[in-house]
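Visitor: all I have is the shape, not the residue letters:
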């Protein structure tokens, strides 16, 4: 299948990984973490000849130069203004025509829910806020400083661009049928690749008494062909690079919106 990024059309291989401690607390509300990578679907187990296909990243790092506000209400006003200016300048791409999910976005929440039906299955994807180092930062349009500071800003911008590809979103994919069990995948979607961090078979258990079900091997310990098949399984249900790249952009905008909303709540609370 062809994987299409937000800025380039290319056939992409995708990476699959599992952290060694991912099993602990892998419930529906937990957030996956990136782990060891193995290549899939053509090279599910990472080997000497397995190299990921890297697509061009369009995400740009944002570096704030400082607000200079001397009081809390003033500092909040500056922060809200800069975030709103960034949001206004960040053109949100329309939902792609082939995007298979319904988007459920509740105001004030830190996640977005994706839902779809596939044959006799129900697919639910919980998408977290983007993992951006230092949280949301927005450009300060006020030009200050001399040539030396401008040079430092250029170096920082270059560093931001180089690290932009590390931005990611976390996904929890739940595939269920009318009868038990369910499959739960925890994934991390980068701009150039998607990793599977863990996979569990979840069955209903008797609540009376403590149970210790066998959870299966680590994902990387599965046979290579099984790993390939499971990644293809997710791909057929809509977990593709084009879909996750769109959701990355969507979640960047949502993070800015929720940041502004949170700052306004704080301003309303502390104002005299």
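Guide: Structure's in. What do you need? Every value quoted in this text rests on a predicted model; they were computed, and no experiment measured them. Residues are numbered from 1 along each chain as shown.

Visitor: C-alpha only now, for contacts and for neighbours.
Guide: OK.

Visitor: mind listing what's buried in the longest helix belonging to the chain?
Guide: Using DSSP state H to define each element, the chain has its longest helix at helix 241-270. Neighbour counts over helix 241-270 (16 or more other CA atoms under 10 Å) mark 241-257, 259-260, 263, 267 as buried.

Visitor: ok, and here's another one to check against it:
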């Protein structure tokens, strides 16, 4: 009886060590595969359901991407929610709420905000567009702009990174 308990306990410890090593190896691999041209710094809090990516683009706009944990719905492709916020030096802010798969990104909602909300330092939400209701030319313009901020290779990396986070932490 005591021997069986010791064996179960030992196997549990071994499984735990193997699982821990797999999780850290996966994170190490992901960090090694960050493309040299990756334009963002990664802020990943293991307790959070999202990862923050921040940087500046060639137009000196501040870009923040919040990537949320993947949606794992049966019979649907795995996707992640992204909120891409681009802020100009003037404070004007363009926010894209998107759904991304490994090889594509779909804009769901676009918001345009400007400084001057009720409280100092807050943003006032001026315009809020549902992509389904947009004129095709406007929709095309937003997609083209978003592609200059978050390239296809970046979307692919974000997707891999979030899948790795899911595997490591949950």
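Guide: Done, it's in. None of the values given here were measured: they were computed from a predicted structure.

Visitor: could you get me the TM-score between them?
Guide: Scored by TM-score structural alignment, normalised by the length of structure 2, the superposition of the two chains gives a TM-score of 0.72; 152 aligned residues with a CA RMSD of 3.1 Å.

Visitor: part of a strand, is residue 55 of structure 2?
Guide: Yes. With DSSP: H, G, I helix; E, B strand; the rest coil as the criterion, residue 55 of structure 2 is assigned to a strand.

Visitor: burial of it, as a residue count?
Guide: 16 (other CA atoms under 10 Å).

Visitor: can you tell me the closest non-neighbouring residue to the residue nearest the centre of structure 1?
Guide: Nearest residue to the geometric centre of structure 1 (CA atoms, centre = their mean): residue 169, 0.8 Å. Closest residue to residue 169 of structure 1 apart from its sequence neighbours, by CA to CA, 6 or more residues apart in numbering: residue 130 at 4.6 Å.

Visitor: please say which position in structure 2 that neighbour maps to.
Guide: Using TM-score structural alignment, the partner of residue 130 of structure 1 in structure 2 is residue 70.

Visitor: shouldn't its match be in contact with residue 163?
Guide: Yes. Counting by CA atoms under 8 Å, residue 70 of structure 2 touches residue 163, with 6.7 Å between them.

Visitor: which residue lines up with residue 226 of structure 1 in structure 2?
Guide: Under the alignment (TM-score structural alignment), residue 226 of structure 1 pairs with residue 138 of structure 2.

Visitor: how far does the helix or strand harbouring its match sit from the chain's center?
Guide: Here residue 138 of structure 2 sits within helix 136-149, counting by DSSP states H and E. Relative to the chain's own centre, helix 136-149 of structure 2 is displaced by 19 Å; criterion: CA atoms, centre = their mean, to the nearest Å.

Visitor: for the lengthiest strand in structure 2, give me every contacting residue.
Guide: Ranked by number of residues, the top strand in structure 2 under DSSP state E is strand 105-115. The contact list for strand 105-115 of structure 2 (CA atoms under 8 Å, 6 or more residues apart in numbering) reads 91-100, 121-132, 143, 155.

Visitor: among these, which are located in helices?
Guide: When helices are assigned by DSSP H, the members of these inside them are 143, 155.

Visitor: do you know how far the counterpart of residue 55 of structure 2 in structure 1 is from residue 173 of structure 1?
Guide: Matched to structure 1 by TM-score structural alignment, residue 55 of structure 2 sits across from residue 116. Per CA to CA, to the nearest Å, residue 116 of structure 1 is found 11 Å from residue 173 of structure 1.
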